[in-house]
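> Give me the fold of what follows.
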Amino acid sequence: MGLDLAPDSLLIQLGDNIKGRFSYCMAPFSVGTDPLKLRFGDDIPSDTGVQTTPYTTVSNVNYYVLNLLDISVNSIPLRFPAGTFQGGTTLGFIIDSGVPFTLIDEHTNKVNAYTALTEALQKHYDSFGLQRRVLPGNDQVCYEDNLDFDQHPSITYHFEGANYTVDSRFVITIFGVSESYFCVNVLKGNGVSILGANDQQNMRIIYDNNINSIQFVPEECEHDTA
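A predicted model of the protein is given here:
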């Protein structure tokens, strides 16, 4: 459809008709395949508790680039050095509903952000004595599935002026039947970090070009039908 910042995108073409704003709220993928309701302008709900973080633009790139400061696993910050997701060879951190899983760049400035995050996740799961599952050609954090295990961590992305927390139920995907295992929904990024669609479930996300910002607030998105 084209809702980025390109001059020929639907968002830019609609212009003042939508007052520079659009929003969506992705219902959990597990509840079915009802169409996503895309809202514009005054049709966007005015929820309380909305957080706001500015986006910037990068030359020759039409994505919404966010200023990511740090990441926490179960409220424990990884304490990335200032500028980790800016400069160097990394494009930065963008939000994209067209990418299924979140990507964390391994070529971030000063430190390998993907390795730092996966090591924190492994430390969490290893503390429960779970058995790691190694998948050929796959660097995801995966473990043999203990059907009684429910201590999955939350992941919080600390943006400029806002904290975006991915609920623990959306952090992993369970695979297999007779040999079940689960993997954390974070993949290795090559030159860019992306907040993907899986981590946008049950979150009202508002793109507001009037203030050059992304806004978000938790919501039970399956009820977004009015």
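
> going forward, measure contacts and count neighbours with C-alpha atoms only.
Fine.

> Distance of the nearest residue to residue 140 once chain neighbours are set aside relative to residue 106?
Excluding its sequence neighbours, the residue lying closest to residue 140 (C-alpha to C-alpha, 6 or more residues apart in numbering) is residue 187, at 6.0 Å. Distance of residue 187 to residue 106, given as C-alpha to C-alpha, to the nearest Å: 10 Å.

> Also residue 82?
Here the distance between residue 82 and residue 106 works out to 16 Å (C-alpha to C-alpha).

> So for the two, which sits in the more crowded spot?
Set side by side, residue 82 and residue 106 give different neighbour counts by other C-alpha atoms under 10 Å, the larger being at residue 106 (20 against 12).

> The spatially most central residue of the chain and residue 13, how far apart?
When C-alpha atoms, centre = their mean is applied to the chain, the residue found nearest the centroid is residue 195 (2.8 Å). In this structure, residue 195 and residue 13 are separated by 25 Å, where distance is defined by C-alpha to C-alpha.

> which of the residues in the strand ranked longest in the chain are buried?
Longest among the strand segments of the chain by residue count, using DSSP state E, is strand 51-58. Burial within strand 51-58, assessed by neighbour count using 16 or more other C-alpha atoms under 10 Å, is assigned to 51-55.

> next one: stretch 128-136
Using 16+ other C-alpha under 10 Å, the residues of stretch 128-136 that count as buried are 130, 132.

> Second input sequence below; structure requested for side-by-side comparison:
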Amino acid sequence: MAKTIYSHFIFLLSISILLFFSETTGGLKRSLSFELIYRYSPRSPIYYSNLTDSQRFEDSLLHFENRFLQLNNSQAMSVGYEITAIRPRIIFYGSLYMVFLTIGTGNGTIGYYLSIDTGSYLTWTQCKPCINCYPQNDPYFDPHQSPSFIDISCSHQNPCPQGNYHCINNRCHYQVGYIDGSYTKGTLSKDTFGFRSSHSDYPEFIEGLVFGCSHDSQLVVPSHGYPSGIISLGLFRESFAMQLINHGSQGRFSYCLPLRGSTSMSFLRFGDDIVQRGPVQTTPIEPSQGVCFYYIILNDISVGTKRLGFEPGMFARKPNGSGGFIVDSGAAVSRLITPAFERVKKVLRAYFRHRNFVEVDPTKYGISLKLCWLFQPHYQSLMPSMTFHLQGAEMSIAWQSLFHIVQQKGIFCFAMLPLETLTILGAYQQTNTRFTFDVLQLQLAFNPENCEHDSQP
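Okay, here's the model as predicted:
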């Protein structure tokens, strides 16, 4: 076990994780920045060099698209700055991210890869005794080896947190189910989370974070040994994002995703490590009882200069919980609710037909998208952008983030898909834009940015 801890820590040293503490007039400030690495990047531990870019894109669509919704949804810095910068490594896993961190203290301190999920309400990892667990490369967390581990107890006088927890044998239990059939069950617990420090031979810790100790879990999507669980960023009081409010994040986290194929580093940033450059727009986040997704209000869509004029309520949440528009970097591509997708499809067909592009059948090229066309000379100058007309803001999506280019097959495809239940802004359409979520002010800020430069302070 000691050898495992040592190897994980040496690994973290090699990727330059930074941690600095300093006192300011306002007290201790802390900012956290997790490095983002695309799953198919050579820096990824599950990198397959024999896959083409098109095969990697298809893999993200076919194997990870159903991991972004939960069943509880009724349908899911530099030295010298006066901040603390915690920079554990994150890996873009399929359509999700993972962070490497440690849980526990003493002999129970073990490192884990956990997927980051903006649609989850609880951080969890697999724990001993594992009644029914999926295989993972990291050892299962052993609560008995960590002296700082606490099971959250309950009684009639001291009930479990409201919502998703139940008191069984004087301990709080949780159960999370996912749309694809994956699930996790276990006990609500607290322990110390550790981050490697570059100025010391020892990790720095955040004590007493609530998480789920899973004794029964299953992932339908093949995991290849990763992840060991999930770090939650959802709108729920036990999520990682909400708990970090008490540790200097100011309730804010942010990311900027480079275009696919980029080899540049980018980061998931918290608190004072967030820098917004250029014109920033804001739109309100709509909270919903019992739901931890980030809903914003979408009123209409434009393709190029043509505003489509969707009827009011097309993208609104319905009384039964269906509908709405969520921002979710866990979805590989955006999804438009089916009636809206059909109208956008009609407009795009007319647009490209007018410019003499030849439409082709995606299935004949092994593509899972719905609309594809053949290249023609100087096609880049003819490509349309798209605009999402939000409440109080206009979000422009450049054509490079709107279409999937398959160079070796001589085609390009509209990189959105239909969905019956709701509309989702996925990772492909979020590239080269900084998104900053404020869970205290319930506000989403965004601005165009060259995410190739995100590694700069």
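
> all strands for the stretch 201-350 of structure 2, in order.
All strands of the stretch 201-350 of structure 2, identified by DSSP state E, counting those that start in this stretch, fall at 204-218, 229-232, 252-256, 266-270, 281-284, 286-288, 291-296, 298-303, 306-307, 325-327, 334-337.

> Now do the shortest one: distance to the chain's middle.
Right, the one you point to is strand 306-307 of structure 2. Strand 306-307 of structure 2 sits 31 Å away from the centroid of its parent chain (C-alpha atoms, centre = their mean, to the nearest Å).

> Please work out which residues of structure 1 line up with it.
With the alignment judged by TM-score structural alignment, the segment of structure 1 matched to strand 306-307 of structure 2 spans residues 76-77.

> what's the mean deviation for that stretch versus structure 2?
Stretch 76-77 of structure 1 differs from its equivalent in structure 2 by a mean of 1.1 Å after superposition (mean C-alpha distance after the TM-score superposition for structure 1).

> Residues contacting that stretch, please?
Contacts with stretch 76-77 of structure 1, where a contact means C-alpha atoms under 8 Å, 6 or more residues apart in numbering, come from 70-71.

> Kindly recompute the last result at 6 Å.
Contacts made with stretch 76-77 of structure 1 from outside it, assessed by C-alpha atoms under 6 Å, 6 or more residues apart in numbering, are listed as residue 71.

> the helices in structure 2, which residues?
2-14, 53-64, 240-243, 338-354 (DSSP state H).

> And these: which comes nearest residue 399 of structure 2?
Minimum separation from residue 399 of structure 2 across these (C-alpha to C-alpha) falls at helix 338-354, 12.3 Å.

> Can you name every helix or strand that that closest one contacts?
Using 3 or more C-alpha pairs under 6 Å, 6 or more residues apart in numbering; DSSP states H and E as the contact criterion, the secondary-structure elements in contact with helix 338-354 of structure 2 are strand 416-419.

> re the thing from before, so which bit of structure 2 is the longest strand of structure 1 matched to?
Residues 281-288 of structure 2 are where strand 51-58 of structure 1 lands, counting by TM-score structural alignment.

> ok, residue 86 of structure 2 to residue 101 of structure 2 distance?
Distance, residue 86 of structure 2 to residue 101 of structure 2, using C-alpha to C-alpha: 11 Å.

> ditto for residue 237 of structure 2
Look at residue 237 of structure 2 and residue 101 of structure 2: by C-alpha to C-alpha, they are 21 Å apart.

> Once you drop chain neighbours, what's closest to the aligned residue in structure 1 for residue 232 of structure 2?
Aligned by TM-score structural alignment, residue 232 of structure 2 pairs with residue 2 of structure 1. Spatial nearest neighbour of residue 2 of structure 1, chain neighbours left out: residue 9 (4.7 Å); criterion: C-alpha to C-alpha, 6+ apart.
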